[in-house]
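Q: Just a sequence and a predicted model for now, questions to come.
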Amino acid sequence: MNFWSLSKAKNKEGKIAIITGANVGIGYETAKGLAQVGIEVVMACRDLKKAENAKQKILKSNPEAKLVLMEIDLASLSSVRTFAENFKAKYNKLDILVNNAGVMMTPFQKTEDGLELQMAANYFGHFLLTGLLIPVLEKSFRSRVISLSSLAHRWGDIHFDNLNAEKGYDRRQFYAQSKLACLIFAYHLDKKLVKKGYDMHSYAAHPGVSNTNLMRNLPKWAKFLSPVLMPLFSQSAEKGALPILRACLDDTLNGGEYIGPSGRKQYKGHPVIVDSDYNSKDKHKAKKLWKTSEDIVDFKYFKNSETKAQAS
């Protein structure tokens, strides 16, 4: 089979991308890959010192890479708003937004906005960021939004009566909920963009089982076994980034696809279009999550959609 690889991507000189959490793991490898095809990459990170180290590491292997550092904390809605304002003050267009940053199975913690940390950092922050950046995304030809999901989306559901751990907290279930929310959002956003006549698309991607820093919050027994099991079931962060890179760069995609590894159970392998759990395709759930998210982050999408639809 003729699998997609980064070498098949066309040169994208002149295009601009934002990658959240670009200083480590999948985000870092995605930044490196996009820079390789000539894209100017805005590395949107919480820790600028770590981001600078990552930038220098990429420049060492690719001195021509165009890399810009900007600060953002996806667990803070005010930080997300500040980042969007700063980006729009500097750039008048955006071609690719990669909603990558996230945390995994963290101990219970509430953010400054009163949100459960995993839902805030993985989903709500990116929901707001995407909405705030649509005005610059629509100024680019066939722009893209890529949301990172996970195999973990199959573990859980969206518990609307416990979105922020009002009725208890299970770190595994909340991680699953956040990644299911990201996938539902990716699908539903693409439908809305098409319906409202925007020249942009939304995609989802997942890295399979990749050996990244997210594994640091695994239970002790899993950490103990990981040196033995990880080589059997996982792949490197570099290979794990390929589904995200394909979602960013493959011109044959139509919009709304979910990209993941080709191997058994989607653990590892080449980047291909994959299927997802039935929960991720529930239309009623998608509409409720969208409305709830708009209320929580205090931002309404597509305020001028009627005017746009009439103009087109």
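A: Nice, thanks for sending it over.

Q: hey, let's count contacts and neighbours off CA atoms from now on
A: Fine.

Q: Helices of the stretch 51-200 of the chain, start to end?
A: Ranges of helices in the stretch 51-200 of the chain, per DSSP state H, counting those that start in this stretch, are 77-90, 117-119, 125-137, 171-195.

Q: Among the ones you listed, show me which one is buried the most.
A: For the helices of the stretch 51-200 of the chain, average neighbour numbers computed from mean count of other Cα atoms under 10 Å are highest in helix 117-119, which has a mean of 28.

Q: which other residues reach that one?
A: 75, 102-106, 108-111, 163-164, 174-175, 177-178 (Cα atoms under 8 Å, 6 or more residues apart in numbering).

Q: Below is an additional structure, to be compared with the one above:
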Amino acid sequence: MTTNWTTTAIPDQHGRIAVVTGANTGLGFETAKALAERGASVVLAVRDTDKGERAAAQMPGDVTVQALDLTSLDSVRAAAGALRSRLGRIDLLINNAGVMYTPKRTTRDGFEMQFGTNHLGHFALTGLLLDLMLPVPGSRVVTVSSTGHRIRAAIHFDDLQWERSYSRVGAYGQSKLANLMFTYELQRRLARHGTTVAVAAHPGVSSTELARNTPAALRLPLELLAPLITQTPAMGALPSLRAATDPAVFGGQYYGPGGRFEILGHPRLVTSSPESYEVAVQQRLWAVSEELTGVTFPAPVAIS
């Protein structure tokens, strides 16, 4: 595999349609911009459409904006409906948007904010758009996780919404573990279809707005260490871009920075925590996610 994979390795994307969530800033912006520069038609699926339009104006080619608030299942359904009416197909769905370390609060549907936004919102969006991808050869669902999935690595089925005791760091870890489990279970369901695959990525430690809710006790140490342990959003976006475009990628893989502890560096194939590979937990999480969102995924047709 290529040691120092960069955007120059992205194959020509003309004729492909990519939907990138949270694409008005940070990792999502860099991901969408790189795809647009290689010729893809890109949809920026964002909560703030004014910011989305300003971001689109900085990108070349065919870049449009779609309102999407992942904290509201009504908004997710509306966005999916709008995209279905606009697009005949989707080649790439990049589930990039997210929140981190938020104070205790809930989504409009009553879910813990990080679990509801990072996992359930993307679970629902993917399920509502998947049938636009299934007929498309080479289509991919890329979901962005984090090394934070290793923190308190468990899906707390007895208190998924952290109603009894809240840890903003623990809740973030659960949501990012859920992202990986969703990817692995989705890939298992897609495996016999032969076209769409599910892949995961993480950006290492990147300098983005995502860290704005970091607890006060951690903020100063992280600010002091930042020059040594953070990379630019453009570098942080590379694992997602490789997962989305590298012809050598297989479904169920996970890409992250290649440096020590996966903090910095060019993207390579990495492994996630042992807990993330527990099939029974993945399947239980899937069933719970369908129940909570009311979204049932289309069944892929087995290839002959």
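A: Sure thing, it's come through. Bear in mind that the values here come from a model prediction, so they are computed numbers and not experimental data.

Q: TM-score of the superposition?
A: With the length set by TM-score structural alignment, normalised by the length of structure 2, the two chains reach a TM-score of 0.96; 302 aligned residues with a Cα RMSD of 1.3 Å.

Q: quick one: which of the contacts of helix 117-119 of structure 1 is most hemmed in?
A: Neighbour tally across the contacts of helix 117-119 of structure 1 (other Cα atoms under 10 Å): the maximum, 30 neighbours, falls on Ser178.

Q: Structure 2: which residue goes with that residue?
A: The alignment partner of Ser178 of structure 1 in structure 2, by TM-score structural alignment, is Ser175.

Q: Distance of its match relative to Ala234 of structure 2?
A: Ser175 of structure 2 sits 24 Å away from Ala234 of structure 2, going by Cα to Cα, to the nearest Å.

Q: what do you get for Thr126 of structure 2?
A: From Thr126 of structure 2 to Ala234 of structure 2 the distance is 25 Å (Cα to Cα).

Q: Ala82 of structure 2 pairs with which position in structure 1?
A: Alignment note: Ala82 of structure 2 maps to Asn86 in structure 1; criterion TM-score structural alignment.

Q: try Gly138 of structure 2
A: Checking TM-score structural alignment: Gly138 of structure 2 goes with Arg142.

Q: Its match and Ser202 touch, don't they?
A: No - contact criterion Cα atoms under 8 Å: Arg142 of structure 1 and Ser202 do not qualify, at 10.3 Å.

Q: quick one: whatever helix or strand Ala200 of structure 2 lives in aligns where in structure 1?
A: Element membership of Ala200 of structure 2, judged by DSSP states H and E, is strand 197-201. Alignment note (TM-score structural alignment): strand 197-201 of structure 2 is matched to residues 201-205 of structure 1.

Q: Aligned counterpart of Gly21 of structure 1 in structure 2, please.
A: Checking TM-score structural alignment: Gly21 of structure 1 goes with Gly22.

Q: what's the burial count for the residue nearest to that match when sequence neighbours are not counted?
A: Nearest residue to Gly22 of structure 2 in three dimensions, chain neighbours excluded: Ala97, at 4.1 Å (Cα to Cα, 6 or more residues apart in numbering). The number of residues packed around Ala97 of structure 2, counting by other Cα under 10 Å, is 27.

Q: Looking at the helices of the stretch 51-200 of structure 1, which is nearest to His270 of structure 1?
A: helix 171-195 (20.1 Å; Cα to Cα).

Q: From the contact counts, what lies against that closest one?
A: Judged by 3 or more Cα pairs under 8 Å, 6 or more residues apart in numbering; DSSP states H and E, helix 171-195 of structure 1 is in contact with helix 117-119, strand 143-148, strand 200-205, helix 283-297.

Q: same thing but at 7 Å, please
A: Applying 3 or more Cα pairs under 7 Å, 6 or more residues apart in numbering; DSSP states H and E, we find helix 171-195 of structure 1 packed against helix 117-119, strand 143-148, strand 200-205.

Q: average distance between the match of strand 197-201 of structure 2 and structure 2?
A: Compared with structure 2 after the fit, stretch 201-205 of structure 1 shows a mean deviation of 0.2 Å (mean Cα distance after the TM-score superposition for structure 1).

Q: what's in contact with that stretch?
A: Stretch 201-205 of structure 1 is touched from outside by 143-149, 183, 186-187, 189-190, 193, 243-244, 247, 255-260, with contacts defined as Cα atoms under 7 Å, 6 or more residues apart in numbering.

Q: Now do that stretch: distance to the chain's middle.
A: Put simply, stretch 201-205 of structure 1 sits 9 Å off its chain's centre (Cα atoms, centre = their mean, to the nearest Å).

Q: buried stuff in it?
A: His201, Ser202, Tyr203, Ala204, Ala205 (16 or more other Cα atoms under 10 Å).

Q: Same list (those) but as CSV, adding distance to Gly156 of structure 1.
A: Formatted as CSV, the buried residues of stretch 201-205 of structure 1 follow (distance: Cα to Cα, whole Å):
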residue, distance to Gly156 of structure 1
His201, 26
Ser202, 23
Tyr203, 21
Ala204, 18
Ala205, 18
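
Q: of all these, which comes closest to Lys55 of structure 1?
A: Ala205 (23.6 Å).

Q: Spatially, which residue comes closest to the closest one, not counting chain neighbours?
A: Ile259 (4.5 Å).

Q: so how far is Pro227 of structure 1 from that neighbour?
A: 27 Å.

Q: Equivalent analysis for Leu67 of structure 1, please.
A: Relative to Pro227 of structure 1, and taking Cα to Cα, Leu67 of structure 1 is found at 34 Å.
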